[in-house]
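Trainee: one predicted model, sequence on top.
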Amino acid sequence: MTLIGWRLFLNRVMIIPQRYVLGVMGLFALANSFTMRVCLSMTITQMVTHTASTEHIIGETCPDTSNISSSETSNVTLTYGSRQRYDWDEATQGFLLSAFYYGYVLTHLPGGLLAEKFGGKWTVGLGLLVTSVATILTPWAVSLGGAIGLFTIRVIEGMGEGPVTPAFVLLLARWAPPAERSRFGAMIFGGAQIGNICGPYISGLLLADGGDWVNVFYVFGGLGVIWFMFWSLLCYSTPTSHPYISDKERDYLKQNIVASGLHKKLDPVPFKALLRSAPLWVLVLAAVGHDWGYFTMITDLPKYFSDVLKFNIKETGLMSALPYIAMYVCSFIFASFCDFCIRRKWHSIGMGRKIYTTVSSSVPAVFIILASYSGCNRVEAVALFIASMAFMGGFYSSVKINAMDIAPNYAGTCSAFVNGIAAISGIITPYLIGLLTPEQTIGQWRVAFWTVFAVLVGTNVLYNIWGSGDQQWWDDVDKHGYPKGWKHGPLKKRTPNTEKKIVYPKHDHSPVSND
């Protein structure tokens, strides 16, 4: 398309509120990021050798009805189409599945700081471009270095995605009025569920009937590059910097958004107050709990369906996608109802965050445990996992956007702090489950699911005690002042006195400079 054509296209787009353009592009951003994040959970089942099960132990293993010959499942290095299979045990697979989160954790806080300094647009865009290119290069890395090559390229992918969440939280703080935040949070961060739906399902289709696993990485990485091109042209960091936004929308956002980044230059991040903030720390714990359960589902549920319930690869892709369809739909239901209740003043923002944190943590924990006791009943297990993920949809009306409530000015840094620490769960859970389930028995998986239950419920209780939905004093000292008993020095940068001091001689009334 020519430059004139792009200008005509953008002029037409201008009649659409630009915050909704950002929301839709954000949805596709999160969808792309999660397809690239979770696709290994499917492909690894076709990249590794499998040991044939010689005995079905009633109550501990499920019967395999797929009629795969033993020659296809012997524990030796095989080829899948023209590709080599690798002899990686469960612990190694767990280590590889966790590799993404090593890089993801490392770049969260730097990503939030970069977003606050340079804007969310390029922090998100360039981060996902790095992940997209690394995804395309994954087959090359595996062929070159095996498990080490795969681990390395997945760490790089994680480093690219690390800044995405804090940068989007900052973008929402700049673009979404408080009464619309739950809805926009669900729209953008709900894109993760689109990725979790499309990733396993499309992967299953690409891998079915002997499909080459490299195609999965080429498809999802290529889509990420295409998204980056549109993002670069259509989206901007703030309403005031957007060249195509209408005057009406710009004025509306200026009047309804309190983030100081729209009105004045921010002071340095108040780390000494931020690190002493109880509402921020319990938000971290709530995010750890949610991510512990969520990452267990997105990383290991395909393995549970494939290795325990014995679904074939195409069925595994479909069954793995169904829970996220439920989560995506319910995220909008919960978000709309939460915003409605806040507008009607039926409950405060803080109470709404606590209600939906409970909905997205303790309720799913119960369904996960029930699923672990469903044994080999495939229908019951899948239904319970779907119910569990449906209630996790409340996460986007609570923990995911709470950083914008307590610190709209420093939302990028706070979100990076919260999500960066919480993402450590993504490092721990795949490896821990690999250790807890070496034989892939129902009993071993039940222990893993009880661990998830304990973390989800425990962190939820702590958040309900100390969580908050109010802007914290350290986010705007000019507005709130210092709390009584604050003994840790000023948070704001002191403005140096640049005026020359005038010295009057004792017997002379003419002023003299001290220079």
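Mentor: Okay, I see it.

Trainee: C-alpha from now on. contacts and neighbour counts both.
Mentor: OK.

Trainee: which helices and strands sit right next to whatever helix or strand P166 lives in?
Mentor: Assigned by DSSP states H and E, P166 belongs to helix 164-175. Here helix 164-175 touches helix 108-118, helix 120-136, helix 181-189, helix 402-406, helix 411-422, going by 3 or more C-alpha pairs under 8 Å, 6 or more residues apart in numbering; DSSP states H and E.

Trainee: again, 10 Å this time
Mentor: Applying 3 or more C-alpha pairs under 10 Å, 6 or more residues apart in numbering; DSSP states H and E, we find helix 164-175 packed against helix 18-47, helix 108-118, helix 120-136, helix 181-189, helix 247-256, helix 402-406, helix 411-422.

Trainee: centre of the chain to it, how far?
Mentor: Put simply, helix 164-175 sits 12 Å off its chain's centre (C-alpha atoms, centre = their mean, to the nearest Å).

Trainee: and stretch 419-439, by the same measure?
Mentor: That offset, for stretch 419-439, works out to 16 Å (C-alpha atoms, centre = their mean).

Trainee: ok, stretch 109-128 next?
Mentor: Centre-to-centre, stretch 109-128 and its host chain are 15 Å apart (C-alpha atoms, centre = their mean).

Trainee: and here's the other structure:
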Amino acid sequence: MAASMMPSSVYNSVKSLPSAIPPLWTLKSIRFQTALLISSACIVFGLMRTCFGMAMVDIVRSGNETSHSDLHMDWNGEEQARIHTSFYIGAFIAVFPSEFLAKKLGSKNLLSLALIINIIGSMLTPFIAIYLKSYILISAIRLIMGFGYGFMIPAGSVLISKWFPISEKSTAMAIFTTGNQIGIAVSMFLTAKLCQLNIFEGWPLVFIIYGLIGAIFLIVWHFRVADKPRESKYITATELTYIKGGKQRRNRAETVVRPTPYMKIILNGCVCAICACSFAQSFVLVALVTYLPKYNQIAFKMNLTHNGIWSSLPFFIQMITKLLFAVIADKVKQAKVNATSVTKASNAIASFVSAIFIVFAALTPFGSAELVQLSIIISMAAFSAYVPGYNTSIVTVAPQFTAFISSYGQLYAQIASTLAPIVIGRITSHDTIEEWKCAFYSLAAVLAVTGIIFQIFGHGRTEAWGETPSNAASTRISTSLAVCEDGQCKLTLLEKHNHDLRTDSKMSTDSGPMKKKISRVSYAGEEIIIPGRIEDLENDVIYSIEEERED
């Protein structure tokens, strides 16, 4: 019966769906390749975002007579601060149009646009600085680059939500966000090395080389990444089936278009907890990225090379522990442990353990360099548990509205990124021991308070309003495919629709000549007209049912 109700090619492909689970940790896995490419995009953005802080030490260098002395600027501290802040202001502005642009352009194209903006800005920076020497123009460039950077997290989160089943989302988010730590760590270390070269005084090479790296990556990104698994040219039927079905019923959240319930999202307790943790994570991360080199220089009198190594080490460690936490979390979920319990436990580690070791670093005597650095490294290692914590909640609380939730969370993250340099800079204005201790205490307090909020309101399940309805009130309905333990496929029946058709047909027969009804079914953008009733249809399509009466 099913074969007569749908195209034979579709029915045969559904009937022959394999039940094997394709492994994630292999380069043959297209979803693993996609996660690596999203992470690589994060690395490229991290290089172009973080490099300015380390390069600024060389850009404003004074007192050194060289043949290229005109390549150094005389920007004062306030002008430098404005340049740094402008990037995060641009990222803050990007929060507002990111959801609209993600839907309009697609996540892949939106991230491509963001890359293009940052590549052009990076390449222009040394030329504008050298020939015009205007910090205002450099600030404008950094603001535009920050605007592009602001699209990265929302676009990447949407891609993760579409490419991975719930049992792999924590791992996928870890792979994705690990790129940020790699980008920060590599940028700090490599920028310090490039600035010591004698070619054009070193620092202009930083922006040109990072821009070229971004351009090369953009080409790879364009040809290898797809917005959805079914649009990929490289994915196998086995992997596509696993992503879209797995061994459980999976609603087609991304294929049913519904208005975004803005008030439900904004007032939801879990979303508020996500925003709080997003604020904390960005506040602490930006504070350490911005001021850890300065702290090492003041407290331990480190030179540029050693400072680059010690400042980057916590982030190198973090990229390892991030993957470790995520893999363990997903393994625990696969063992049937409640997702909310795993999410809350992970977030507790990130919030409270990190806060404890930051306080420990503050209490350690100023001269104990190794002990302080070890405390900061452990704190950043525990910080990685945010990935299977609130970061996973972003893509699970309401999969259909991930773009808006991610953008809304980024609003708080960008506010924190803008405030962190200002607040910590004010606290440590005189660089005394007590001021630096106060700065560390402030970071720990932010982590602890937001951690408590997540323990109260956060969770790892999907909200009812975030799921796709199996029978929508509008003319759009969705179906799902259940793959049973024995590998056999069962397709849900659209009983209500069929019952209505049968009832209408009987009434029409009793009252007179039957008027033909037509159901239009959209298969991945192609319209097929099937008269009569619809049942046993494929999983990965949008079913837009329209009843028409023909004259």
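Mentor: Alright, I've got the coordinates. Just so it is clear, the structure is predicted and the values come from calculations on it, not from any experiment.

Trainee: now the helices and strands packed on helix 164-175 of the first structure as TSV including distance to Y328 of the first structure and mean neighbour count?
Mentor: Output for these, formatted as TSV (distance: least, C-alpha to C-alpha, whole Å; neighbours: other C-alpha atoms under 10 Å):
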stretch	distance to Y328 of the first structure	mean neighbour count
helix 18-47	11	23
helix 108-118	24	23
helix 120-136	22	24
helix 181-189	8	26
helix 247-256	27	14
helix 402-406	19	26
helix 411-422	20	27
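
Trainee: of those helices, give the one that comes closest to C341 of the first structure.
Mentor: C341 of the first structure lies closest, by C-alpha to C-alpha, to one member of these: helix 181-189, at 11.2 Å.

Trainee: quick revisit: to P239 of the first structure, which of the helices and strands packed on helix 164-175 of the first structure lies closest?
Mentor: Among these, the nearest to P239 of the first structure by C-alpha to C-alpha is helix 247-256 (5.9 Å).

Trainee: ok, then the element right after the closest one?
Mentor: The helix or strand immediately downstream of helix 247-256 of the first structure is helix 271-274, counting by DSSP H and E.

Trainee: what residues in the second structure pair up with that next one?
Mentor: Per TM-score structural alignment, the counterpart of helix 271-274 of the first structure in the second structure is residues 262-265.

Trainee: so which bits of that stretch are buried?
Mentor: For stretch 262-265 of the second structure, burial by neighbour count (16 or more other C-alpha atoms under 10 Å) applies to I265.

Trainee: just stretch 374-386 of the second structure next, same as before
Mentor: Using 16+ other C-alpha under 10 Å as the burial criterion, the residues of stretch 374-386 of the second structure that qualify are 375-386.

Trainee: which one of those is nearest I153 of the second structure?
Mentor: Nearest member of those to I153 of the second structure, counting by C-alpha to C-alpha, is Y386, at 14.6 Å.

Trainee: now the aligned residue in the first structure for that closest one: closest residue in space, sequence neighbours ignored.
Mentor: Matched by TM-score structural alignment, Y386 of the second structure corresponds to F395 in the first structure. Counting by C-alpha to C-alpha, 6 or more residues apart in numbering, the nearest residue to F395 of the first structure once its immediate chain neighbours are dropped is S360, at 5.3 Å.

Trainee: what's near enough to touch V225 of the first structure?
Mentor: Applying C-alpha atoms under 10 Å, 6 or more residues apart in numbering to V225 of the first structure gives the contacts 32, 125, 128-133, 136.

Trainee: wasn't it part of a strand?
Mentor: No: checked against DSSP: H, G, I helix; E, B strand; the rest coil, V225 of the first structure lies outside a strand; its state is helix.

Trainee: what does it align to in the second structure?
Mentor: V225 of the first structure maps onto A215 in the second structure, by TM-score structural alignment.

Trainee: contacts only, for V372 of the second structure.
Mentor: 357-358, 360-366.

Trainee: go on, S33 of the first structure?
Mentor: Contacts for S33 of the first structure (C-alpha under 10 Å, 6+ apart) come out as 27, 127-129, 131-132, 157-158, 160-161, 164, 191-192, 195-196, 199, 220-221, 223-224.

Trainee: 6 Å instead, please
Mentor: S33 of the first structure is in contact with no residue at all, counting by C-alpha atoms under 6 Å, 6 or more residues apart in numbering.

Trainee: where does the helix or strand containing S522 of the second structure end up in the first structure?
Mentor: Assigned by DSSP H and E, S522 of the second structure belongs to strand 518-523. Mapped onto the first structure using TM-score structural alignment, strand 518-523 of the second structure covers no residues at all.

Trainee: which strand or helix spans the closest residue in space to M351 of the first structure that isn't next to it in sequence?
Mentor: In this structure, M351 of the first structure finds its nearest non-sequential neighbour in G469, 7.4 Å apart by C-alpha to C-alpha, 6+ apart. According to DSSP H and E, G469 of the first structure maps onto no helix or strand at all.

Trainee: neighbours of whatever residue of the second structure lines up with G469 of the first structure, how many?
Mentor: Under the alignment defined by TM-score structural alignment, G469 of the first structure corresponds to G460 in the second structure. Using other C-alpha atoms under 10 Å as the criterion, G460 of the second structure is surrounded by 23 other residues.

Trainee: any idea how far G460 of the second structure is from T396 of the second structure?
Mentor: Remark: distance between G460 of the second structure and T396 of the second structure (C-alpha to C-alpha, to the nearest Å) = 7 Å.

Trainee: so what sits against both of those two?
Mentor: Common contact partners of G460 of the second structure and T396 (C-alpha under 6 Å, 6+ apart): none.

Trainee: corresponding residue for I188 of the first structure in the second structure?
Mentor: Structural alignment (TM-score structural alignment) places I188 of the first structure against F176 in the second structure.

Trainee: also I333 of the first structure?
Mentor: In the second structure, the residue matched to I333 of the first structure (TM-score structural alignment) is L324.

Trainee: that match: which element?
Mentor: Secondary structure from DSSP H and E places L324 of the second structure in helix 304-334.

Trainee: so what's G150 of the second structure up against?
Mentor: Applying C-alpha under 6 Å, 6+ apart to G150 of the second structure gives the contacts 91, 94.

Trainee: P17 of the first structure pairs with which position in the second structure?
Mentor: Counting by TM-score structural alignment, P17 of the first structure lines up with S29 in the second structure.

Trainee: how many neighbouring residues does its match have?
Mentor: Other residues near S29 of the second structure come to 16 when the count uses other C-alpha under 10 Å.

Trainee: still on that earlier bit, got TSV for the contacts of V372 of the second structure, with neighbour count too?
Mentor: Output for these, formatted as TSV (neighbours: other C-alpha atoms under 10 Å):
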residue	neighbour count
F357	22
I358	28
F360	20
A361	23
A362	22
L363	13
T364	15
P365	12
F366	16
